[in-house]
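**Student:** Got a predicted structure plus its sequence, pasted below:
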Amino acid sequence: MSSADRLLLFLHLGFAIFALGPLTAATMATPRYIRRAQPGVVRYLNRATRVYGLLTLGIFLFGALLAHGRFDQMWLSASMTLFIVALVLLFIVERDQRKAVHKLEVADAERRPAPAAAAPQSAAETAAAETAGGGAVTAPGEGPAAGAADAGPTTPEPAPRAPLGEPAKVETGRIATISGVVALIWLVILVLMVWNA
C-alpha cells in the first residue's frame, strides 16, 4: 500500500470514527427527549444530526478514492449502495426532528396559562365599595344566597393537558425506527469492509 493510500485510509477511518459515533448517538437519543418534551435538547440533537451527517460524506468520498475505480467488486458496490440508503434515511430523521421541535414548542405555548383578564378585588376595595354604597340594609331573603357569598370567584376548569411528548408521537416512533435501521446499516458496511479487506 502506497503512502497516498495510507493517507486515504487514515482519513476514511478517521471520518468514520469521529462522524458516525456522534451521529448515531444523536439520532438514537432524540426519541427520549421528545417524550420528555424538551424542545431545546431536541433542537441541539437536530443540529448535531445535520453537522455529523454532512461529515459522513467524507467517509464516502475517501472510501471511493481508496477504491481506485474498482467498483465492479460486489462488496464495494453493496457498501456504497447501503451508504446512500443510510444518507436518505438520515434526511428523513433530520426532517422529523425539526417537525418534533416545532410541535413541542407549540404544545408548550398552549400549556402556558393565559394572563388574567381582570385582577380580583382586594378585601379593602370590596369594603370601600360597600361603604360608598350608603350602607343599605337588605331584608332577609332579598340579598344573595348564603352559599353564594362563601363561594368566592369562579374560575373555569383548566383543559386537560396532553401527555408530555404526545404532540410528536408519530415523529418519535419514526425516528426511533429509522435510527435503528441506520445503525444496522453501518454495522453491515463495517462487516463487509472487514471481511473483504
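**Tutor:** Looks like it came in fine.

**Student:** hey, let's count contacts and neighbours off CA atoms from now on
**Tutor:** Will do.

**Student:** Endpoints of stretch 30-47, how far apart?
**Tutor:** 11 Å (C-alpha to C-alpha, to the nearest Å).

**Student:** Show me what counts as buried in it.
**Tutor:** Buried positions in stretch 30-47, judged by neighbour count with 16 or more other C-alpha atoms under 10 Å: 30-31, 33-35, 37-39, 41-43, 45-47.

**Student:** try this one side by side with the last:
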Amino acid sequence: MVWPGKKLRKKRRREEEDMINSNHLEGMIPPDLGKIPATKILTLQLNNLSGVFPPSLESVNTDVALSNCQHATRKHSYQHWCLGDKLPDMQSFELSHNRFSGVIPSSLFNLSSLIDVYLDTNKFTGSVPSTVGRLQSLSSLSLYSNRLDANNKMGWEFITSLTNCSRLQHLTIADNSFTVGSCQARL
C-alpha cells in the first residue's frame, strides 16, 4: 500500500488485516484507504494523522482502529453517521486516545456485531446512550477519561441497559463526571 510520500512498514497478521500503526504518519488519511477490498481490520494506531476522515472510510466493512490520530476531524459531524447501515459487520470500534468531542452517537450501538468499543481518552460529553444495551455480544466497553455525565435517572439508564449485554467482561467509566445525587437509586 502506498501512503503519499511515505514507504510503509506494513505488518500483516492475517490475510484480511492491514496494520499501519507506528509509521510516524502525518497529514491526512488518503481517500483510497477505504477502498481496500479484502481488509477486515484496519489499524492506524500510534501515528499523528490530521485532517478529515475520507468519505470512503465511512462505507468500509472493516474493524477500524484510529487511536492517536490526534488531529483527525470530520467535515460532517460523526453524530450523523448512519453507522449501522454503513458498517454492519464491524466487531471492534476503537477511537481511543484522540481529541474527539461532542456526544457519543447512539447510531454507534446499531452495529449489532460489535464486541469491543474503545472510546476512552477523548473529550466526549453528555450521557452514554442507553442504546448500548442492544449489543448482545459486547465484551469490552471502555469510556474512561472523557467528559461524560450522568446525574439523574435518565443519565444512568445505560447501566440498566447493559444487563442485556450478557457477555460484557470489561467496563471502564472512570475519570468522567458521573454523580449519584441520592443513594435511593439502584445501580
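**Tutor:** That came through, no problem. In this text the structure is predicted, and so the values were computed from the model without any measurement.

**Student:** Need the TM-score from the superposition.
**Tutor:** Once the chains are laid over each other, their TM-score by TM-score structural alignment, normalised by the length of the second structure reads 0.18; 60 aligned residues with a C-alpha RMSD of 5.6 Å.

**Student:** Please produce a markdown table containing the buried residues of stretch 30-47 of the first structure, extended by distance to M80 of the first structure.
**Tutor:** Listed next are the buried residues of stretch 30-47 of the first structure as a markdown table, based on distance: C-alpha to C-alpha, whole Å:
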| residue | distance to M80 of the first structure |
| --- | --- |
| T30 | 26 |
| P31 | 28 |
| Y33 | 32 |
| I34 | 32 |
| R35 | 34 |
| A37 | 37 |
| Q38 | 36 |
| P39 | 34 |
| V41 | 32 |
| V42 | 30 |
| R43 | 30 |
| L45 | 26 |
| N46 | 25 |
| R47 | 25 |
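
**Student:** Sort out which one of these lies nearest A176 of the first structure for me.
**Tutor:** P31 (6.1 Å; C-alpha to C-alpha).

**Student:** next structured bit after the strand or helix carrying Q97 of the first structure?
**Tutor:** Using DSSP states H and E, Q97 of the first structure sits in helix 74-111. Going down the chain from helix 74-111 of the first structure, the next helix or strand is helix 123-132, by DSSP H and E.

**Student:** after that next one comes which helix or strand?
**Tutor:** Next element after helix 123-132 of the first structure (DSSP H and E): helix 146-151.

**Student:** thinking again about what came up before, now the buried residues of stretch 30-47 of the first structure in a markdown table, with secondary structure and distance to S79 of the first structure?
**Tutor:** Shown next, in a markdown table, are the buried residues of stretch 30-47 of the first structure (DSSP: H, G, I helix; E, B strand; the rest coil; distance: C-alpha to C-alpha, whole Å):
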| residue | secondary structure | distance to S79 of the first structure |
| --- | --- | --- |
| T30 | helix | 26 |
| P31 | helix | 28 |
| Y33 | helix | 32 |
| I34 | helix | 32 |
| R35 | helix | 34 |
| A37 | coil | 37 |
| Q38 | coil | 36 |
| P39 | helix | 35 |
| V41 | helix | 33 |
| V42 | helix | 30 |
| R43 | helix | 31 |
| L45 | helix | 27 |
| N46 | helix | 26 |
| R47 | helix | 26 |
